[in-house]
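Visitor: okay, structure incoming, though there's no sequence with it:
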């Protein structure tokens, strides 16, 4: 199942999105060896891309991307922001600051090198259960814009391609995507702009992703939660 993005307003979607290919980073000491990142340049969404992103009938909410306006934090703070959205077990997982001008934002805490586009593994789900994981809710606290970048090939498709004889026993991993790209298989990624006060819900254990502040002149801080949420629990921005 490829990247699916819920939207009702095509003009609003196109105004904040771009698409590009990805490549293996082999010439940047600030990145891990084999890391994958957008290759640019960012292009406008074509009609073909819009058809690819459009959500067909009966797609589970757990695999959807939504661009949303989260509620304003209440007096109890960010930790309780997601409590009213329908999952009483939603988990606040903290904040991440990104300086301006970063092509991707997530680093390896062990050595500080950027890991590039990657797959989350909070729920540690096998191939067969990968599409049932929690989605990530993100809220841009500002002061600058932030982007979410999402790959258009899902974790199960990549796992099947890289491990054709054993994929059913595997736990899909970022390394699968790195091997997939290194072998010459194409992946495109969509970049979605998020202003302060805006956010997303995305299956980051199912889709290649990372944040970005490329082309932006201010830092931004994102707050994050994990949970099982139905489509439409927050107002859509597109």
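Guide: Yep, it's here. These numbers were taken from a predicted model, which means no experiment stands behind them.
Visitor: only C-alpha atoms for contact and neighbour calcs from this point on.
Guide: Noted.
Visitor: now the terminal residues of stretch 32-52, how far apart.
Guide: End-to-end distance for stretch 32-52: 31 Å, by C-alpha to C-alpha, to the nearest Å.
Visitor: how many neighbours does residue 78 have?
Guide: 18 (other C-alpha atoms under 10 Å).
Visitor: tell me who's in contact with it.
Guide: Counting by C-alpha atoms under 8 Å, 6 or more residues apart in numbering, residue 78 touches 92, 223.
Visitor: for it, give its distance to residue 37.
Guide: Applying C-alpha to C-alpha, the value for residue 78 to residue 37 is 30 Å.
Visitor: quick check: which element contains the residue positioned nearest the centre of the chain?
Guide: Taking C-alpha atoms, centre = their mean, the centroid of the chain lies closest to residue 209, which sits 3.8 Å from it. Element membership for residue 209 (DSSP states H and E) is strand 207-212.
Visitor: I'd say residue 138 and residue 225 touch.
Guide: Yes: with contact defined as C-alpha atoms under 8 Å, residue 138 reaches residue 225; the gap is 6.6 Å.
Visitor: just the buried positions in stretch 83-93, please.
Guide: Using 16 or more other C-alpha atoms under 10 Å as the test for burial, stretch 83-93 gives 85, 90-92.
Visitor: quick check, nearest of those to residue 14?
Guide: Checking these against residue 14 with C-alpha to C-alpha, the nearest one is residue 85 at 27.4 Å.
Visitor: burial measure for the residue nearest to that closest one when sequence neighbours are not counted, as a count.
Guide: Distances taken as C-alpha to C-alpha, 6 or more residues apart in numbering place residue 233 nearest to residue 85, at 6.2 Å, with adjacent residues excluded. Residue 233 sits with 12 neighbouring residues when counted by other C-alpha under 10 Å.
Visitor: try this one next to it:
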């Protein structure tokens, strides 16, 4: 199942989205060898591409992307923010600070190199369960605007393409996307702008993704993981 974004206003979606393809990072000291990164240039999201992101009625909430404004809890206790959303087991992951002008933001804590666009693996899901993982709630704490970048091709589709003979026994991984892109297969990505105070709920175990502060100031972001039904927070689009 590809990328699906909940929206009511196509113009509002397109106003905060750009589209590009990706490439493999080679001999770039800041990145892991083989990392998948946006290739640019970013282009305005065409109307047809925007319409294609609309979720069919059968789309499970676990695969849906929502652009939201999470309400801050009393006394600014960020660890309590997700409690009213319906998952008593939701997990607060903490905060991450991104420097200004970063094409992608996530690094490998062991050596500091950027890993590029990637899949999360908090839930250790196999192929059949990959679309049912927890979604990530994120809140841009500012001071700068930032982006979430999402691939339009989902992890199960890439796993089938790369491991066509035994994909059902696999656990989809970032390396599958790296192999897919290195083999010359095109992957499109959508960049969604998030001002301070805005956020998203996204299946980051299921969709290739990363944050970005390209052409923006530094910003911090807070994260939670949980199983949430769609529409728990008002949509910004």
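Guide: Cool, the structure landed. All values derive from a computational prediction rather than experimental measurement.
Visitor: who touches stretch 120-131 of the first structure?
Guide: 62-63, 133-134, 155-156, 159, 167-174, 204-206.
Visitor: and that stretch, how far from the chain's centre?
Guide: 15 Å (C-alpha atoms, centre = their mean, to the nearest Å).
Visitor: now swap in stretch 166-174 of the first structure and tell me
Guide: How far stretch 166-174 of the first structure lies from its chain's middle: 20 Å, per C-alpha atoms, centre = their mean.
Visitor: would you list every one of the strands in the second structure?
Guide: With DSSP state E as the criterion, the second structure has strands at 4-5, 17-24, 36-38, 43-44, 64-68, 91-98, 135-143, 146-154, 188-194, 199-202, 207-212, 219-226.
Visitor: reformat the ones you listed as TSV; add distance to residue 129 of the second structure.
Guide: Shown next, in TSV, are the strands of the second structure (distance: least, C-alpha to C-alpha, whole Å):
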stretch	distance to residue 129 of the second structure
strand 4-5	18
strand 17-24	26
strand 36-38	24
strand 43-44	34
strand 64-68	15
strand 91-98	20
strand 135-143	13
strand 146-154	13
strand 188-194	23
strand 199-202	16
strand 207-212	13
strand 219-226	15
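Visitor: any idea which of those gets closest to residue 116 of the second structure?
Guide: Of those, the one closest to residue 116 of the second structure (C-alpha to C-alpha) turns out to be strand 36-38, at 5.3 Å.
Visitor: give me the mean distance between that closest one and the first structure.
Guide: For strand 36-38 of the second structure, the mean distance to aligned residues of the first structure following superposition is 0.4 Å (mean C-alpha distance after the TM-score superposition for the first structure).
Visitor: which neighbouring elements make contact with that strand?
Guide: strand 17-24, helix 174-182 (3 or more C-alpha pairs under 8 Å, 6 or more residues apart in numbering; DSSP states H and E).
Visitor: make it 10 Å
Guide: Packed against strand 36-38 of the second structure by the contact rule (3 or more C-alpha pairs under 10 Å, 6 or more residues apart in numbering; DSSP states H and E) you find strand 17-24, strand 146-154, helix 174-182, strand 188-194, strand 207-212.
Visitor: how much space between residue 97 of the second structure and residue 219 of the second structure?
Guide: 6 Å.
Visitor: more crowded one of those two?
Guide: residue 219 (21 against 14).
Visitor: wait, isn't that one in contact with residue 213?
Guide: Yes: counting by C-alpha atoms under 10 Å, residue 219 of the second structure does reach residue 213; the two are 7.7 Å apart.
Visitor: any idea how far the spatially most distant residue from the centre of the second structure lies from residue 81 of the second structure?
Guide: Largest separation from the mean C-alpha position in the second structure: residue 75, at 28.6 Å (C-alpha atoms, centre = their mean). Look at residue 75 of the second structure and residue 81 of the second structure: by C-alpha to C-alpha, they are 11 Å apart.
Visitor: ditto for residue 131 of the second structure
Guide: Note on residue 131 of the second structure: its distance to residue 81 of the second structure, by C-alpha to C-alpha, is 25 Å.
Visitor: on that earlier part again, need the overlap of contacts for residue 138 and residue 225 of the first structure.
Guide: Overlap of the contact sets of residue 138 of the first structure and residue 225 (by C-alpha atoms under 10 Å, 6 or more residues apart in numbering) consists of 95, 201.
Visitor: residues contacting residue 172 of the second structure?
Guide: Here residue 172 of the second structure is in contact with 119, 121, 124-130, 154-160, 162-163, 205-206 (criterion: C-alpha under 10 Å, 6+ apart).
Visitor: cool, thanks, signing off.
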